[in-house]
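A.B. asks: Predicted model, plus sequence, below.
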Amino acid sequence: MNRQKSFANDQEGIGKLYVVGTPIGNLNEMSPRAIDVLKTVDLIAAEDTRHTRKLLSYFEFSTPLISLHEHNEVSKTEDIVQQLLAGKSVAVVSDAGMPAISDPGEVLVDAALKAGISVIPVSGPNAAINALVASGIAAQPFTFIGFLPRQKKERQKELQRWSKMPTTLIFYEAPHRVKQMLHDCAAILGDRKAAVARELTKKHEEWLRGTIAEIINYLEGAEILGEYCVVIEGSTDNEDDTHNNWWNDLEVVQHVQHYIEGGMDKKSAIRQVANDRGVPKREIYQIYHEH
């Protein structure tokens, strides 16, 4: 068991590790407390020191920086823990939002706690929570999943893991993969209520709310820019037990028509049906046009 009194002086000679949230786009969301912590610590462990140096410069102060990113977190953690044990205070930050949430920080936090070092969170913006509360989808319970695997087969396998969860699902996705990711969501989860947010807190913040099919249809002809946060409603009690095969009783033409009625254009609907059934797109195209 670990008992921590964050602001008691019961660890004389040992530093504290601060997990500090930073803006996800709008610098005005940087809290006074976060600024104060970053000003006064001995060292900041940053995901990208160049990015964090710009942040510090904007608020007109300078604190020594050390890099801590996904490729060096394990190797750098031991050194940072030794500095904490020697009495230095350290803040860990990511490029945006809260560290350790789809960003570096988790390994360092775990190692610090095992070494008996106090770990103190300093609240800040988070894209997942922002997207959730404005999505129009049930805010609780929810399950944060983050980034899905990049490869289609692994991505679909991971979606299958969560397909029967009754909780709202939250994902992060890169712009060049978001359309295919949503196609896979439609195939595995069904055409559920969803919301997609991009460029949260920034000048070009944009929301798409509707069904997965409606959002896919819009994105087919849209310019895809910025990082995306995807919120999808959870499984409901009246969903078919076979879940990802909800279309079993539909003929191919009915299956295609289902997606068209949901907002997809014909080309996208045929592609999605082929994806659902695991058959070549030309086969669905031929059957649909023959009827």
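C.D. replies: Yep, that arrived. Residues are numbered from 1 along each chain as shown.
A.B. asks: alpha carbons only for contacts and neighbour counts from here, please
C.D. replies: Will do.
A.B. asks: measure residue 209 to residue 198 for me?
C.D. replies: 12 Å (CA to CA, to the nearest Å).
A.B. asks: Looking at the two, which is more packed in?
C.D. replies: When residue 209 is set against residue 198 and neighbours are counted by other CA atoms under 10 Å, the residue ahead is residue 198, at 23 against 17.
A.B. asks: quick one: the more buried one and residue 231 touch, right?
C.D. replies: No. With contact defined as CA atoms under 8 Å, residue 198 does not count as touching residue 231 (11.6 Å).
A.B. asks: Next, residue 57: secondary structure please.
C.D. replies: Classification of residue 57 using DSSP: H, G, I helix; E, B strand; the rest coil returns helix.
A.B. asks: Could you give the number of residues near it?
C.D. replies: Other residues close to residue 57 by other CA under 10 Å number 11.
A.B. asks: Which parts of the stretch 101-250 of the chain are strands?
C.D. replies: 119-122, 142-147, 168-173, 193-198, 206-211, 228-232 (DSSP state E, counting those that start in this stretch).
A.B. asks: from those strands, which stretch is densest packed?
C.D. replies: Greatest average neighbour count among the strands of the stretch 101-250 of the chain goes to strand 228-232 (a mean of 26), per mean count of other CA atoms under 10 Å.
A.B. asks: Counting neighbours, which bits of the next helix or strand after that one end up buried?
C.D. replies: Counting by DSSP states H and E, the next helix or strand C-terminal to strand 228-232 is helix 252-261. Within helix 252-261, the residues scored as buried using 16 or more other CA atoms under 10 Å are 252-253, 255-260.
A.B. asks: Mind putting those into a markdown table with distance to residue 46?
C.D. replies: Below are the buried residues of helix 252-261 laid out as a markdown table (distance: CA to CA, whole Å):
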| residue | distance to residue 46 |
| --- | --- |
| 252 | 52 |
| 253 | 53 |
| 255 | 49 |
| 256 | 49 |
| 257 | 50 |
| 258 | 48 |
| 259 | 45 |
| 260 | 47 |
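A.B. asks: on that earlier part again, out of the strands of the stretch 101-250 of the chain, the one nearest residue 30 is which?
C.D. replies: Smallest distance to residue 30 across the strands of the stretch 101-250 of the chain (CA to CA): 10.8 Å, for strand 119-122.
A.B. asks: ok, residue 147 - contacts?
C.D. replies: The contact partners of residue 147, taken as CA atoms under 8 Å, 6 or more residues apart in numbering, are 102, 171-173.
A.B. asks: second one coming, line it up with the first:
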Amino acid sequence: METALYLIPVPLGETPVEQVLPAYNAEIIRNISVFIVENVRSARRFLKKTDKNINIDDIEFYELNEHTNKNSIGNYLDPILKEGKPMGIISEAGCPAVADPGADIVALAQKKNIRIIPLVGPSSILMSVMASGFSGQSFAFNGYLPAKPQERAQKLKQLEQRCYKENQTQLFIETPYRN
């Protein structure tokens, strides 16, 4: 297996992994023993769903989320750089590095000339464009909306104006607990 940083998409909700991800992803995952994850507990669950025979105790996890100090991630890629081990990034749900702290690791890997291999999987962003009936020729992903109600309302008005002015579909993402 190639020494690289693999970006592993995770299905949303309770959809069975094998219905959404190609078997190729499971084969890659079986050969990785070091993962950068948003949440260790949910990453372990995802790995077990992907392959029930995977030995979770043999896997090393680096946690990367909104609480991680960005100054502490400098050594997260040492298993690739010093030991030649392939590594994977597992997002909480969806695609690593898209509205996700994994982008910081990907940027760091690029600076260190580490090969980055994104794996095929569902993207809620593209799936929403496909199913929306809105323009798929021109769209913008705007990340998360502001948490404060007044700022969020203002941002939604700005996005609405861009829809009409630029004939551009505006996409954003929201967390279930703020929904």
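C.D. replies: That came through, no problem. Worth saying up front: this structure is predicted, and the values here are computed from it rather than measured.
A.B. asks: before we move on, the earlier item: specify which member of the buried residues of helix 252-261 of structure 1 is nearest to residue 130 of structure 1.
C.D. replies: For the buried residues of helix 252-261 of structure 1, the nearest to residue 130 of structure 1 is residue 259 (29.1 Å; CA to CA).
A.B. asks: Distance of the closest one relative to residue 267 of structure 1?
C.D. replies: Distance from residue 259 of structure 1 to residue 267 of structure 1, by CA to CA: 10 Å.
A.B. asks: Quick check: neighbours shared by those two?
C.D. replies: Contacts common to residue 259 of structure 1 and residue 267, judged by CA under 8 Å, 6+ apart, are absent.
A.B. asks: Need the strands of the stretch 101-250 of structure 1 in TSV (columns: distance to residue 61 of structure 1).
C.D. replies: Output for those, formatted as TSV (distance: least, CA to CA, whole Å):
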stretch	distance to residue 61 of structure 1
strand 119-122	18
strand 142-147	33
strand 168-173	32
strand 193-198	30
strand 206-211	33
strand 228-232	31
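A.B. asks: of all those, which lies closest to residue 289 of structure 1?
C.D. replies: strand 206-211 (25.7 Å).
A.B. asks: Residue 135 of structure 1: which of the strands of the stretch 101-250 of structure 1 is closest?
C.D. replies: strand 193-198 (5.5 Å).
A.B. asks: could you say what helices and strands that closest one packs with?
C.D. replies: Under the contact definition 3 or more CA pairs under 8 Å, 6 or more residues apart in numbering; DSSP states H and E, strand 193-198 of structure 1 sits against strand 206-211, helix 212-220, strand 228-232.
A.B. asks: the longest helix in structure 2 is where?
C.D. replies: For structure 2, the helix with the greatest residue count under DSSP state H is helix 149-166.
A.B. asks: what's the closest of the helices and strands packed on strand 193-198 of structure 1 to residue 48 of structure 1?
C.D. replies: Nearest to residue 48 of structure 1, of all those, is strand 228-232, at 20.4 Å by CA to CA.
A.B. asks: Could you tell me where the closest one falls in structure 2?
C.D. replies: With TM-score structural alignment applied, strand 228-232 of structure 1 matches no range in structure 2.
A.B. asks: Show me the contact partners of that strand.
C.D. replies: By CA under 8 Å, 6+ apart, strand 228-232 of structure 1 touches 127-128, 131-132, 135, 137, 168-175, 178, 192-199.
A.B. asks: Let's see that with 6 Å instead.
C.D. replies: 168-173, 194-198 (CA atoms under 6 Å, 6 or more residues apart in numbering).
A.B. asks: could you check the angle strand 168-173 makes with it?
C.D. replies: Computed with axes from the mean of the first three to the mean of the last three CA atoms, to 10 degrees, the direction of strand 228-232 of structure 1 lies at 160 degrees from that of strand 168-173.
A.B. asks: chain center to strand 228-232 of structure 1, what's the gap?
C.D. replies: 8 Å (CA atoms, centre = their mean, to the nearest Å).
A.B. asks: repeat for stretch 50-68 of structure 1
C.D. replies: 24 Å.
A.B. asks: cool, and stretch 23-30 of structure 2?
C.D. replies: Stretch 23-30 of structure 2 has its C-alpha centroid displaced from the chain centroid by 17 Å (CA atoms, centre = their mean).
A.B. asks: once aligned to structure 1, how far is it on average?
C.D. replies: By mean CA distance after the TM-score superposition for structure 1, the fitted stretch 23-30 of structure 2 averages 1.4 Å away from its aligned residues in structure 1.
A.B. asks: List the buried residues for that stretch?
C.D. replies: So stretch 23-30 of structure 2, judged by 16+ other CA under 10 Å, has buried residues 25-26, 28-29.
A.B. asks: can you redo those residues as CSV with distance to residue 66 of structure 2 and secondary structure?
C.D. replies: What follows is the buried residues of stretch 23-30 of structure 2, written out as CSV (distance: CA to CA, whole Å; DSSP: H, G, I helix; E, B strand; the rest coil):
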residue, distance to residue 66 of structure 2, secondary structure
25, 26, helix
26, 27, helix
28, 27, helix
29, 24, helix
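A.B. asks: What is the nearest of these to residue 2 of structure 2?
C.D. replies: For the buried residues of stretch 23-30 of structure 2, the nearest to residue 2 of structure 2 is residue 28 (9.7 Å; CA to CA).
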